[in-house]
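Trainee: no FASTA, just this:
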């Protein structure tokens, strides 16, 4: 259960860092950065609940992170170069976040462990 907790934390923080770096410096849609960097803001909503191990946050975040998976697949399919590689990294991080959150919820529920890790 601890591995799922830490994997979820690392993937969420990695996804936040990736989205910021991608849209501000690495491969923005427009030179100098783009407004697409605002896609990071929804990732900040579940951040504290995930870091505190709140079961409810893990549950709704699994549906929420699918939007980032879809964006990564679409941009990985359509973009080229560095942007395509960053999109594939977004897919990997969102899949890791999704799977680890599901495992955390299932194992916590099965163990009867109280919320918080």
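Mentor: Nice, I can see it. Here the structure is a predicted model, which means the values were calculated and not measured.
Trainee: use CA for all of it now, contacts and neighbours both
Mentor: Noted.
Trainee: tell me where this structure has helices.
Mentor: Using DSSP state H, the helices found in the chain span residues 2-21, 41-44, 47-51, 55-64, 66-78, 82-111.
Trainee: work out the gap between the last one and the centre of the chain.
Mentor: Meaning helix 82-111. 7 Å (C-alpha atoms, centre = their mean, to the nearest Å).
Trainee: burial check on residue 35, number of neighbours?
Mentor: Counted with other C-alpha atoms under 10 Å, residues neighbouring residue 35 total 11.
Trainee: go on, residue 17?
Mentor: Neighbour tally, residue 17, other C-alpha under 10 Å: 12.
Trainee: any idea how far it lies from residue 96?
Mentor: Noted for residue 17: a distance of 15 Å to residue 96, by C-alpha to C-alpha, to the nearest Å.
Trainee: which of the helices of the chain sits closest to residue 27?
Mentor: helix 82-111 (5.6 Å; C-alpha to C-alpha).
Trainee: residue 93 contacts residue 11, correct?
Mentor: Yes - the criterion here is C-alpha atoms under 8 Å, and residue 93 meets it with residue 11 at 5.3 Å.
Trainee: and the residue nearest to residue 33 when sequence neighbours are not counted, how far from residue 17?
Mentor: Leaving out its chain neighbours, the residue that sits closest to residue 33 by C-alpha to C-alpha, 6 or more residues apart in numbering is residue 24, at 4.3 Å. Distance of residue 24 to residue 17, computed by C-alpha to C-alpha: 11 Å.
Trainee: here's the one I want to compare it with:
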């Protein structure tokens, strides 16, 4: 019997992996640009908020299921920050906050899709092996 990591990923797993990785990277870049150049709120120390996204990237790249699970929970902190800032920010910060909310929801959706696809593929593999 093969291990789950040795199985060839399905197309749904691959698509959700790339969507998760790309969205996480986009959210990380948005957070850095927001705090360091586009709408600075101080000395740039709030850029530290993207550190969890930096830690998530290697796990997303290696398709670690644990990373997708914890990131799907942690991403709501970014959505909450966007919701707070969209109501209190002036000018173009409203657009940045809206982009943060959209990217957060998209990242959550991609992570949830990946976890579901991986678990479904894991259930199908033993059934296909037993039928053969």
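Mentor: Looks like it arrived, so ask away. From a predicted model like this one, the values you see are computed outputs, not experimental measurements.
Trainee: just to revisit the earlier point, and residue 93 and residue 11 of structure 1? Which one has more around it.
Mentor: Neighbour count, other C-alpha under 10 Å: between residue 93 of structure 1 and residue 11, residue 93 has more, with 26 against 20.
Trainee: which residue lines up with that one in structure 2?
Mentor: Taking TM-score structural alignment, the alignment pairs residue 93 of structure 1 with residue 103 from structure 2.
Trainee: can you check residue 14 of structure 1 too?
Mentor: By TM-score structural alignment, residue 14 of structure 1 lines up with residue 26.
Trainee: can you pull the contacts of its match?
Mentor: residue 103 (C-alpha atoms under 8 Å, 6 or more residues apart in numbering).
Trainee: one more: the one 4 residues further on?
Mentor: When contacts are counted by C-alpha under 8 Å, 6+ apart, residue 30 of structure 2 touches 96, 100.
Trainee: again with the one 5 residues further on
Mentor: Taking C-alpha under 8 Å, 6+ apart as the contact definition, residue 35 of structure 2 lies against 41, 44, 45, 46, 47.
Trainee: so how far is residue 68 of structure 2 from the last one?
Mentor: So that's residue 47 of structure 2. 22 Å.
Trainee: between the two, tell me which one has more neighbours.
Mentor: Neighbours per residue, other C-alpha under 10 Å: of residue 47 of structure 2 and residue 68, the larger number sits with residue 68, 25 against 17.
Trainee: could you check how far that one is from residue 45 of structure 2?
Mentor: For residue 68 of structure 2 relative to residue 45 of structure 2 (C-alpha to C-alpha), the value is 27 Å.
Trainee: cool, and residue 112 of structure 2?
Mentor: From residue 112 of structure 2 to residue 45 of structure 2 the distance is 31 Å (C-alpha to C-alpha).
Trainee: stretch 61-70 of structure 2 aligns to what range in structure 1?
Mentor: Going by TM-score structural alignment: stretch 61-70 of structure 2 matches residues 51-60.
Trainee: quick one: buried residues of the matching stretch?
Mentor: 51, 53, 54, 55, 57, 58 (16 or more other C-alpha atoms under 10 Å).
Trainee: equivalent analysis for stretch 96-113 of structure 1, please.
Mentor: Quick answer for stretch 96-113 of structure 1 (16+ other C-alpha under 10 Å): 96, 97, 98, 100, 101, 102, 103, 104, 105, 108.
Trainee: for residue 18 of structure 2, see how far away the match of residue 14 of structure 1 is.
Mentor: Taking C-alpha to C-alpha, one finds residue 26 of structure 2 at 12 Å from residue 18 of structure 2.
Trainee: just residue 30 of structure 2 next, same as before
Mentor: Taking C-alpha to C-alpha, one finds residue 30 of structure 2 at 18 Å from residue 18 of structure 2.
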